[in-house]
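Visitor: model the structure of this input:
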Amino acid sequence: MIATIKNIKAAFYQDENSSLLQRIFWNSLYIAFFFLPIDINIPTPFISVAIVCGCINIFKSEKKYDSKNRVLLLFPLYFVILVVSIIYTQNTSDGWHLIQRSLTLLLFPIIFLFLKEDALSVRKLFNFLLYGLVISFFINLTIVIYDAFLIANSLPSNVSFWKSLAIGWKFFMHIQFSSLINPGYVSLYILLVLSYYLKNELNTIWRFLTVIILFAYLFLLASKAAYITLFCMSILLILKVADKSKKYLLILVLGLSTLIFISNPRIVNPINNFPDEVAEVNPTISWKERMLSWKAAIKTIEVAPLFGYGVGDAHDVLIEGYNDLGYTENYKHRYNAHNQFLETWLQTGLIGVFVLMVIFTNLALHTRRSFNEFSVFLALFLALIFESMLVRFNGIVFFSIVVPLLLKERTILSSRVIKN
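Guide: From the prediction side, this is the model:
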């Protein structure tokens, strides 16, 4: 029992040379990252505590602003552009709600300019995200198994046991796996953790089982965007291998894995004939509907390319575009653009999307030095290509913490953490 308590304590930030504010800041972030894959609301108070401690630390810290990290000021600039766009938007209520959710884009990059960090403290951030993912996997697994049992148990008494079992299995293999958090966000968390975790040798049974759980989770989430990202990351890994025999083996494994992933019943034939009470909690968008979202967004942007429609009206105008173009399902579900660059262009026009592109251009240049660093960039960039990550709190918080850490001159998150 004492050993367990010591292990739990060691998992948190304990640098004796740091201030109490810094310790509270990092430990609050650790807890928040643990809950990110589990629930939308639980991380919020811990994020708030981290922000308060970080802001106080700015005024109490002896560390001066480092001009080498001035690229982090692009995030506050992006936030200011969002705020300015509220001037020419009519739906100010929705606009202010998005701005409130986006406050972390202003605060965390500034906090990181003055905050002390080291490789160990940031590595623990990923460790807590990993712990949360494992817990989240088993919670979702329990929920889906329980729902499958209810479906099988509700069948008429004259249905045989084996047929009931087959129907329950069909439900399990077709229904949406993640009912807690949108599958796209959880998939991104998994890809980034895998980028870090697979650098280490799988020399213990626990590491091996953890990687198996993460791949199983990614498979069951059935995110097409995540599958494409994983495929691209695998290609980069294969190109890096010099030994031809190992390279051919990896190509074979990639081919077989690709066949398994693309034959996922959740992608090939999603469920559509079960009661509403077990329908998707976080409805996933089909590939066709995603293409229509992009097409409608582009047509809508053409009307106001320079300044966009403001953070309040952008989504409403896009919904009207779906209706005008006859995209019934997109209009019914009120889908966003499902591409953050198009979403930003709709909201703030050319200047907003330009700042976002500059951020990721700098990130690409900053992470090009190693496969693991670049794979993290690739996962983040493709996530923004396939999802509007900066409209929900989970995506905004994750983006405003991880990307600034990647962009810092010392590259603590990337080379010194992933290569450890």
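
Visitor: from now on I want contacts and neighbour counts done on CA atoms only, so please keep to that.
Guide: Noted.

Visitor: tally of neighbours for Val303?
Guide: For Val303, the neighbour count with other Cα atoms under 10 Å is 11.

Visitor: got it, and Trp206?
Guide: Other residues near Trp206 number 10, with proximity taken as other Cα under 10 Å.

Visitor: what helix or strand is it on?
Guide: Using DSSP states H and E, Trp206 falls within helix 205-221.

Visitor: please tell me how far the residue nearest to Asn57 when sequence neighbours are not counted sits from Ile58.
Guide: Nearest non-adjacent residue to Asn57, counting by Cα to Cα, 6 or more residues apart in numbering: Leu21, 6.5 Å away. To Ile58, Leu21 is 10 Å away according to Cα to Cα, to the nearest Å.

Visitor: go on, Asp39?
Guide: Applying Cα to Cα, one obtains 30 Å for the distance of Asp39 from Ile58.

Visitor: repeat for Ala222
Guide: Per Cα to Cα, Ala222 is found 42 Å from Ile58.

Visitor: these two: which has the busier surroundings?
Guide: Neighbour count, other Cα under 10 Å: between Ala222 and Ile58, Ala222 has more, with 25 against 18.

Visitor: just checking, the more buried one touches Ile267?
Guide: Yes - counting by Cα atoms under 8 Å, Ala222 touches Ile267, with 6.3 Å between them.

Visitor: residues near Val52, how many?
Guide: Applying other Cα under 10 Å, we find 16 residues neighbouring Val52.

Visitor: now the one 5 residues further on
Guide: Asn57 sits with 21 neighbouring residues when counted by other Cα under 10 Å.

Visitor: ok now whichever strand or helix holds it, how far from the chain's centre?
Guide: Per DSSP H and E: Asn57 is located in helix 43-60. Centroid separation for helix 43-60 versus its chain: 22 Å, with Cα atoms, centre = their mean, to the nearest Å.

Visitor: to compare against the first, here's another:
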Amino acid sequence: MLTTDNIYRYSLLGVAFLLPSPFYGGVLFFLSIAGVCWITQKNHRQLPGSLYKNQVLLPALLYLYIVAGFFFSENFRVALSTLSTMLPFILFPVFIGTSPLINRKLLRKINISFLISITATLLFAVVYNIINIAATGISSVMLFDGYYHKLHSFGLTNIYYNWHPTYGAAFANLGIAILFHLYFTPKNSHTRSQKILMLCTALFLSTSIFLLDSLVGIGAYFILLLFLFIKQRKHRGYFNTTFKKILALSVLLIGIAILYINPFENAKIDSLKNKPILITDVQSERNLFTIRLAKWSVYYDIFTSEPFFGTTLGDIADIRKENYTKRGFDYLALHNYNAHNQYMEILAALGVVGLSVFLMLLFSPLGWSGVNALYFPFFIICLITFCTESVLHRQQGILFFMFFYSLYTHFNLRKNSS
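Guide: The predicted structure follows:
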């Protein structure tokens, strides 16, 4: 029988499936269905009692702070647009974070739905491009300011509209964490064929992260593997504190060595090594780090002009473009790029007050007794990705973050909950 409870559950499965795919715009459709079910189930009656929970209160406070900034913005049109863009800060914690229907069984299905989707999305891109190269004999495509191999970075994701390689790498990393969790959860028994399928999926997702060529995604991948490896061995009593420190240091040194030697001849790493560290956006002088330094230096200047409350999300785009022009960063001014750093983005637009609320939102679950196990790898992936991407200022990014944040911090899913 199709009840509102079942419709709600299917809607969340729909959100999880569409989120990592090129059809992520449909997430809001399924979320609206879940919202209607949430209201029909009269869950709004318990909402006042749920507001004291940090996983609901902190995102709500951040959104209310954004709303308050709307009244001080000079660019009314953009300010109004940001209110709708940032709605996930309030919608997901309310419709998911306060629902009594969220339980471990549903979470497992949601995780599997997400895992299938990101694997299928990347597999289709790889297979399509291999066939395309074989059929046309052309292995590269002209995008932006250069040529990309069709199995590499933007060349791989070019078959999808507005699908960024760094976000794909973040989704793949979470998929690997989900696979690890499913495989090693004691209650889950798997047949040999299921284990082989899970191993093949993990290897494919790992390969895809390198094909997507997101350095921050690759960095998050190695740190995530280290975390998952230590976590598993810790449960078996193999590691003491000293050994874990030695292992972490060894992985760090290996990572530095790989970056220095560059055995895979990664062009991004070559540009980091061969070009001097300058704050510039000039094409002949810049690389992915120096152009970010240019962005961050401008954002730092913006922050110092309004350190406590920020410029507001409505005005930050106009202000940064003006500052890019003043600093002589003509390329950045032409495209009016954001900070490509979530922390700098919030610091400039919402000030110290906004960043403080955001950091509490991120870190407070770590202090909760029995927080859901999947929050830790999710936290690692986001914490690292935020360093080079303004994730929450892209629709797919904020949907991804708030959906899984609301799930993994849900009170019903804590380890010590009945």
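
Visitor: re earlier: kindly state which residue of structure 2 is aligned to the residue nearest to Asn57 of structure 1.
Guide: Alignment note (TM-score structural alignment): Leu21 of structure 1 maps to Thr4 of structure 2.

Visitor: does Arg369 of structure 1 count as helix, strand or coil?
Guide: With DSSP: H, G, I helix; E, B strand; the rest coil as the basis, Arg369 of structure 1 sits in coil.

Visitor: what about it, distance to Pro404 of structure 1?
Guide: Separation of Arg369 of structure 1 from Pro404 of structure 1 (Cα to Cα) stands at 17 Å.

Visitor: do the same with Arg410 of structure 1
Guide: 11 Å.

Visitor: which one of these two has more residues nearby?
Guide: Ranked by neighbour count (other Cα under 10 Å), Arg410 of structure 1 and Pro404 place Pro404 first, with 25 against 15.

Visitor: any idea which element that one lies in?
Guide: Here Pro404 of structure 1 is assigned to helix 393-407, by DSSP H and E.

Visitor: that helix: average distance to aligned residues in structure 2?
Guide: Once fitted to structure 2, helix 393-407 of structure 1 is off its aligned match by 1.8 Å on average (mean Cα distance after the TM-score superposition for structure 1).

Visitor: any idea which helix or strand comes after that helix?
Guide: Per DSSP H and E, the first helix or strand lying C-terminal to helix 393-407 of structure 1 is helix 415-418.

Visitor: on that earlier part again, how about the following helix or strand past the helix holding Trp206 of structure 1: buried residues?
Guide: Remark: after helix 205-221 of structure 1, the chain's next helix or strand is helix 224-240, criterion DSSP H and E. Neighbour-count burial for helix 224-240 of structure 1, counted by 16 or more other Cα atoms under 10 Å, picks out 224-227, 229-234, 238.

Visitor: buried residues in the helix or strand just after helix 224-240 of structure 1?
Guide: Reading on from helix 224-240 of structure 1 to the C-terminus, the next helix or strand found by DSSP H and E is helix 244-262. Within helix 244-262 of structure 1, the residues that qualify as buried are 247, 250-251, 254, 261, counting by 16+ other Cα under 10 Å.

Visitor: cool, stretch 149-169 of structure 1 as well?
Guide: Neighbour counts over stretch 149-169 of structure 1 (16+ other Cα under 10 Å) mark 149, 151-152, 164-165, 167-169 as buried.

Visitor: with stretch 4-16 of structure 2 instead?
Guide: 4, 7-16.

Visitor: off-centre distance for it?
Guide: Centroid displacement of stretch 4-16 of structure 2 relative to its chain, using Cα atoms, centre = their mean, is 22 Å.

Visitor: and if you look at stretch 233-248 of structure 2?
Guide: Between the centre of stretch 233-248 of structure 2 and the centre of its chain there are 28 Å (Cα atoms, centre = their mean).

Visitor: please work out which residues outside it touch it.
Guide: Stretch 233-248 of structure 2 is contacted by residues 226, 230 when judged by Cα atoms under 8 Å, 6 or more residues apart in numbering.

Visitor: counterpart of Ala34 of structure 2 in structure 1?
Guide: Using TM-score structural alignment, Ala34 of structure 2 sits opposite Ala50 in structure 1.

Visitor: and its match, what does it touch?
Guide: Ala50 of structure 1 makes contacts with 24-26, 28-29, as judged by Cα under 8 Å, 6+ apart.

Visitor: ditto for Leu230 of structure 1
Guide: Leu230 of structure 1 makes contacts with Leu191, as judged by Cα under 8 Å, 6+ apart.

Visitor: now which residue in structure 2 aligns to it?
Guide: Per TM-score structural alignment, the equivalent position to Leu230 of structure 1 in structure 2 is Tyr221.

Visitor: now its match: how far from Thr166 of structure 2?
Guide: 12 Å.

Visitor: kindly report the same for Leu61 of structure 2.
Guide: With Cα to Cα as the criterion, Leu61 of structure 2 and Thr166 of structure 2 are 28 Å apart.

Visitor: helix or strand for Leu82 of structure 1, just tell me which one.
Guide: Using DSSP H and E, Leu82 of structure 1 falls in helix 74-85.

Visitor: now that helix on structure 2. Mean distance?
Guide: Using mean Cα distance after the TM-score superposition for structure 1, the mean distance for helix 74-85 of structure 1 is 0.9 Å.

Visitor: corresponding residues in structure 2 for the very next helix or strand once past that helix?
Guide: Later in the chain than helix 74-85 of structure 1, the nearest helix or strand by DSSP H and E is helix 92-101. Counting by TM-score structural alignment, helix 92-101 of structure 1 falls onto residues 76-85 of structure 2.

Visitor: return the mean post-superposition distance for the matching stretch against structure 1.
Guide: Once fitted to structure 1, stretch 76-85 of structure 2 is off its aligned match by 1.6 Å on average (mean Cα distance after the TM-score superposition for structure 1).

Visitor: mind listing what's buried in stretch 265-274 of structure 2?
Guide: By neighbour count on 16+ other Cα under 10 Å, the buried set for stretch 265-274 of structure 2 is 269, 272.
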